[in-house]
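**Student:** Got a sequence here, can you build the structure:
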Amino acid sequence: MLVVACAASLLAGCDAVDSADTDGSAPDGRATSPLKNTDGTAPGLAPLTTGAEKAAARELVGELEVKGRGPKTGYDRDEFGYAWMDTADGVPFAGNGCDTRNDLLKRDGQDIEFKSGSDCVIVSMTLHDPYTGKSIAWKKKQATAVQIDHVVPLSYSWQLGSARWPESKRERFANDALNLIPVEGRANSAKGDSGPASWLPPSREIRCAYAVRFAQAALSYDMPVTAPDKQMMLRQCGAT
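**Tutor:** Next comes the predicted model:
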């Protein structure tokens, strides 16, 4: 059954969602466990459900160093390069002629339609959003219905150390598929620059996998997280 979700104050247009998917229980069949997708090149974010998976998740999250969140002074999106660049060396899909946003839509979308004459620019697709469990029938003219989430937000990283990184490292971080997931626009907007202690995906079953992806991205760039964020990530994966 299709229902039309329309929030004119938030989105330009409406997106069709399958109401049977809103509890996050109907993944698209392509979603990959973050434990098996350590470079972010495989699609989706599959739930971690077994005891062994959650134990592995806790071990990974346990490797994170902790630090207090510093000031946001000097933060600007442009400090991470323009959005979305194709020239951030050292990350998946870089230099393939397509911008990062379209690379990620191609990675995670299904039933993809490209702009006439292009094999990069996607104009329609179906996306299973792991954060909400919704299946979104997306069209480019309603672009904000799907947004690319930086799992570790850029401003969060700024406050945890990226302010001192060289520009090239920040550009890699902002365009690294390991830290990027296409999701429902409203969920992404609600998250803002929050860490896991302040925001978690609405779908409870995906929260441990989300914690793993957050930890993977932080560890890949030798970035600490706050103590409350680490504690919350551990809790989502079964720590008491």
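**Student:** use CA for all of it now, contacts and neighbours both
**Tutor:** Fine.
**Student:** Surely A145 is in contact with R186?
**Tutor:** Yes. Counting by C-alpha atoms under 8 Å, R186 is a contact partner of A145 at 7.3 Å.
**Student:** quick one more, to check against the first:
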Amino acid sequence: MRRPVSVVLGLAAVLLSSSIGAGPAQARSEAQTSPTAAARTTTGKALLGKLTVRAEHRGGYERDKFGKDWLDVDKDCQDTRSEVMQRDSQVKVTFYSASRCAVLTGKWTSPYDGRTWTDAQKLEIDHVVALSEAWKSGASKWKKKKRLRYANDLGYTWTLKPVTRSVNQDKVDQDPAEWLPAKSRCTYARQWVAIKYRWKLSIDTAEKRALTKLLAGDCGHVKMKVPARG
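**Tutor:** Here you go, the predicted structure:
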């Protein structure tokens, strides 16, 4: 039996509505539960669980294998140190000369001891995961180009930090099983596992024990963005 045109049109409207979804609210709900959306955030504890545990590689490390000095990646005369000093200063920086290459003054708070500095020379740029630690954790197998990228990683703000010179010299290349900052230990632990995840670096058993302890309780459940791979 042939149905009236009005009925056919009504059925078509219902089917069309069903095919495109129930509306914006449902679309938002689906987006929030999709694998892509869920992967945008993580926790320090979750990232720690993704790291490979293995014994450290011994021998062969030389600083020059990560480059002799900071690079000027974008060729604007400001090397990686200057770029980080500008990025992390709480005020507009000044430079040593009109060339605007090396930073002279600004305002920085060292995360490891909480001290605030205005003289750039009072700070050093710390590789949160030191170059020699990276070497022992997987970078010994990298090509030189990748080691240079790691040493000058401006693509992830946690990799490089301006810190009090004397504190950085005390930290040197130690991991969290051997050295911890006086302040912000929870943040430090989350940054450590994030950097190791970003660069697919391993951890040893003592390192994992220390990080597991640091990331116990609320600290390990703080939400953060999943680091892009280096």
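**Student:** by contact count, what packs against the lengthiest strand in structure 1?
**Tutor:** Taking DSSP state E as the criterion, structure 1 has its longest strand at strand 122-128. Strand 122-128 of structure 1 sits against helix 100-108, strand 110-114, strand 135-139, with contacts defined as 3 or more C-alpha pairs under 8 Å, 6 or more residues apart in numbering; DSSP states H and E.
**Student:** Distance to T73 of structure 1 for the ones you listed - can I get that in JSON lines?
**Tutor:** Below are those laid out as JSON lines (distance: least, C-alpha to C-alpha, whole Å):
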{"stretch": "helix 100-108", "distance to T73 of structure 1": "27"}
{"stretch": "strand 110-114", "distance to T73 of structure 1": "40"}
{"stretch": "strand 135-139", "distance to T73 of structure 1": "36"}
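**Student:** In terms of packing, which of A145 and R186 of structure 1 has more residues around it?
**Tutor:** Neighbour count, other C-alpha atoms under 10 Å: between A145 of structure 1 and R186, A145 has more, with 26 against 16.
**Student:** how about the strands in structure 2?
**Tutor:** 41-43, 94-95, 103-109, 116-119, 123-127, 160-164, 223-225.
**Student:** Now render those as CSV, adding distance to A31 of structure 2 and mean neighbour count.
**Tutor:** Formatted as CSV, the strands of structure 2 follow (distance: least, C-alpha to C-alpha, whole Å; neighbours: other C-alpha atoms under 10 Å):
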stretch, distance to A31 of structure 2, mean neighbour count
strand 41-43, 14, 17
strand 94-95, 45, 16
strand 103-109, 39, 20
strand 116-119, 43, 16
strand 123-127, 36, 21
strand 160-164, 34, 24
strand 223-225, 17, 13
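**Student:** is it possible to export those strands to JSON lines including distance to V84 of structure 2?
**Tutor:** Shown next, in JSON lines, are those (distance: least, C-alpha to C-alpha, whole Å):
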{"stretch": "strand 41-43", "distance to V84 of structure 2": "25"}
{"stretch": "strand 94-95", "distance to V84 of structure 2": "14"}
{"stretch": "strand 103-109", "distance to V84 of structure 2": "10"}
{"stretch": "strand 116-119", "distance to V84 of structure 2": "14"}
{"stretch": "strand 123-127", "distance to V84 of structure 2": "8"}
{"stretch": "strand 160-164", "distance to V84 of structure 2": "7"}
{"stretch": "strand 223-225", "distance to V84 of structure 2": "20"}
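**Student:** Closest to the centroid, which residue in structure 1?
**Tutor:** I181 (3.0 Å; C-alpha atoms, centre = their mean).
**Student:** Please name the residues that touch that one.
**Tutor:** I181 of structure 1 makes contacts with G44, L104, I148, D149, H150, V151, as judged by C-alpha atoms under 8 Å, 6 or more residues apart in numbering.
**Student:** From the centre of structure 1, point out the most distant residue.
**Tutor:** G117 (28.8 Å).
**Student:** biggest helix in structure 1 by residues?
**Tutor:** Counting by DSSP state H, the longest helix found in structure 1 is helix 207-220.
**Student:** for the helices and strands packed on strand 122-128 of structure 1, which one sits closest to A163 of structure 1?
**Tutor:** helix 100-108 (22.1 Å; C-alpha to C-alpha).
**Student:** What residues in structure 2 pair up with the closest one?
**Tutor:** Aligned by TM-score structural alignment, helix 100-108 of structure 1 corresponds to residues 80-88 of structure 2.
**Student:** quick one: the matching stretch to structure 1 mean distance?
**Tutor:** In the superposition with structure 1, the average deviation recorded for stretch 80-88 of structure 2 is 0.5 Å (mean C-alpha distance after the TM-score superposition for structure 1).
**Student:** contacts for that stretch?
**Tutor:** Under the contact criterion C-alpha under 8 Å, 6+ apart, stretch 80-88 of structure 2 has outside partners 70-73, 92-93, 101-103, 106, 108, 120, 125, 152, 154, 160-162.
**Student:** try 6 Å this time
**Tutor:** W70, L71, A102, V103 (C-alpha atoms under 6 Å, 6 or more residues apart in numbering).
**Student:** Now do the same for the first one: its match in structure 1.
**Tutor:** Just to be clear, that refers to W70 of structure 2. By TM-score structural alignment, W70 of structure 2 lines up with W84.
**Student:** ok, its match - contacts?
**Tutor:** With C-alpha under 6 Å, 6+ apart, W84 of structure 1 has these contacts: D99, T100.
**Student:** 10 Å - rerun?
**Tutor:** When contacts are counted by C-alpha atoms under 10 Å, 6 or more residues apart in numbering, W84 of structure 1 touches C98, D99, T100, R101, N102, D103, E171, A174, N175.
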